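# No letters, just coordinates:
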């Protein structure tokens, strides 16, 4: 009878294309994963992987075995998790990635209550405006928008990432306000360069009536960080197209105003990303639940909706 460790090592190695990535996901060493797979192959009397110095590929027998065993493995993990979940005390290092300003404004304030509930969890958070590889970089979770889903990762939407046009009252003083996005060409634009692609972002805006129109801007200033764009707008340097969460504190204080209050662009959801493993570590599971609960309690999905303007 094969052990669960051998089967899980095989499935994770197949899904991630290597022993090292599987080891990071399972919390083992690559050598341990390799030994588990070798033991499974020896017990079955068949080679499941073709090994080379650069990559790991399934044999024909390995592909058939993966299709057969994967669903059963998830069922076993789920059964084990259901039995043990109530008795498992969340503990360990919780490594999470998020953008600096968004994390400081909306995630960091959740920590006092979270750590009071789960005192055995230690926090290791990275504040970076980039997409991380959860599995290869060893993160338990990541929070952000527009992240491409890698194999073995799922997303849980938290709120919309709506893009709105904002400027300072001083910059707009004495100017004729635009009536639609095409008229943004008349203003100095503060553009956003994608950290991932290096390209300047272009937006199609829509209004509550369902009309759509390209936002025509002259990007005199280009930044690769939304907070820098907001700071530039606060200095009266032009009109910035930024996500509501970044603009919201400045809108509430009156230091920025919406230039086209009935128009917004949809950049997709702000999501919480984590591994698809059915048996999530308790520390990750309670973190996901805590964040989802807090976003609902604070009605952040509604507050981040540019369409409400």
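That came through fine. Keep in mind that what you see is a predicted model, and the values were worked out from it rather than measured.
# from here on, contacts and neighbour counts on C-alpha atoms
Fine.
# any idea how far the residue of the chain most remote from its centre is from residue 120?
For the chain, the C-alpha farthest from the mean C-alpha position belongs to residue 45; by CA atoms, centre = their mean, that distance is 41.5 Å. Distance of residue 45 to residue 120, computed by CA to CA, to the nearest Å: 44 Å.
# What of residue 149?
Applying CA to CA, the value for residue 149 to residue 120 is 30 Å.
# swap in residue 4?
For residue 4 relative to residue 120 (CA to CA), the value is 27 Å.
# For the stretch 201-309 of the chain, just list every one of the helices.
Applying DSSP state H, counting those that start in this stretch to the stretch 201-309 of the chain gives helices spanning 226-234, 244-253, 282-297, 300-303.
# Go through those helices and pick out the most buried.
Greatest average neighbour count among those goes to helix 226-234 (a mean of 21), per mean count of other CA atoms under 10 Å.
# A further structure is provided below for comparison with the first:
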């Protein structure tokens, strides 16, 4: 047993609020982590955790140990990163948070080439959904469309792309029902509605334009709406980032000069005096590659 490993286990258990989840995060087992906590408590002579079948609670001593142990481990990691940065080779474990759609479509496919480029680097991918973001500060890097004020002030950010919504339909649908030539024409079309939009029946565009739409399919799953659009059911209003592959003939833009107001996609990382080399290398690589594969955005109107 050693203090560093056992303290790391304790911190992970506290942040995951579960021995099982912490074990998966650390590639260990619940029984091993339990031994680490027992060893810490024996060495310190105090109880750190109050454990029941339903929850974990920190004792007052556990709260104190958590805060100071986390600070010490962070300082240790920064020391290691400072030394590693001098070798100019990214190395170590990088914990990256991704969303299901953006992360799986754009980030994951880039990892094989990245890891071949930096053989000393290891990546731990965590798929996160809103609003479960209480552990975001424990990530080295996180990609999100949420604005900076959504997150803790302890996070820095970097804009890696912008995004917007645009209308698309399959060639078969347009061949059967016609191609709209103006917004007013949408009232005669079947529009596929997303409950992810604040106003599913009203599509809003840049420069204050909007149109009331209707359709026979509404869903909270954008992937389902995309498949329905590809199958020829109607017109979809979504981001090209969600289905870049389907743009190759399966879906074509409708009124391509129109798009919603834009928003940014950010990379978030904990505030530090110096960005770790592994984080900087990953971020630089991903940003460069995304410029090549993301759909081309139209000139701002």
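Received it, and whenever you're ready, just let me know what you need. Predicted, not measured: the structure shown is a model, and the values here were computed from it.
# Superpose the two chains and report the TM-score.
Scored against TM-score structural alignment, normalised by the length of structure 2, the superposed chains reach a TM-score of 0.66; 274 aligned residues with a CA RMSD of 4.7 Å.
# any chance of the helices of the stretch 201-309 of structure 1 in TSV, plus distance to residue 24 of structure 1?
Converted to TSV, those look like this (distance: least, CA to CA, whole Å):
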stretch	distance to residue 24 of structure 1
helix 226-234	32
helix 244-253	33
helix 282-297	15
helix 300-303	33
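# can you tell me which of those helices comes nearest to residue 177 of structure 1?
Among those, the nearest to residue 177 of structure 1 by CA to CA is helix 226-234 (15.8 Å).
# By how much does the closest one deviate from structure 2 on average?
Compared with structure 2 after fitting, helix 226-234 of structure 1 deviates on average by 4.4 Å (mean CA distance after the TM-score superposition for structure 1).
# Which secondary structure elements does that helix sit against?
strand 153-167, strand 188-192, strand 239-243, helix 244-253 (3 or more CA pairs under 8 Å, 6 or more residues apart in numbering; DSSP states H and E).
# and residue 232 of structure 2, how many neighbours?
Here the number of neighbours of residue 232 of structure 2 (other CA atoms under 10 Å) works out to 19.
# Would you agree it is in contact with residue 172?
Yes. When contacts are counted by CA atoms under 8 Å, residue 232 of structure 2 is listed as touching residue 172 (6.0 Å).
# picking that back up, adding distance to residue 109 of structure 1, write the helices and strands packed on helix 226-234 of structure 1 out as a markdown table.
Putting these into a markdown table (distance: least, CA to CA, whole Å) gives the following:
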| stretch | distance to residue 109 of structure 1 |
| --- | --- |
| strand 153-167 | 16 |
| strand 188-192 | 27 |
| strand 239-243 | 20 |
| helix 244-253 | 15 |
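# which of those is buried the deepest?
strand 239-243 comes out most buried of those by mean count of other CA under 10 Å, with a mean of 28.
# contact partners of it?
With contacts defined as CA atoms under 8 Å, 6 or more residues apart in numbering, strand 239-243 of structure 1 is touched by 161-167, 187-192, 226, 229-230, 233, 259.
# hmm, 7 Å instead?
Residues from elsewhere that reach strand 239-243 of structure 1 (CA atoms under 7 Å, 6 or more residues apart in numbering): 161-167, 187-191, 226, 229-230, 233.
# Then stretch 150-162 of structure 1?
With CA under 7 Å, 6+ apart as the criterion, stretch 150-162 of structure 1 contacts 15, 243-244, 264-276, 292, 295, 300-301, 304-306.
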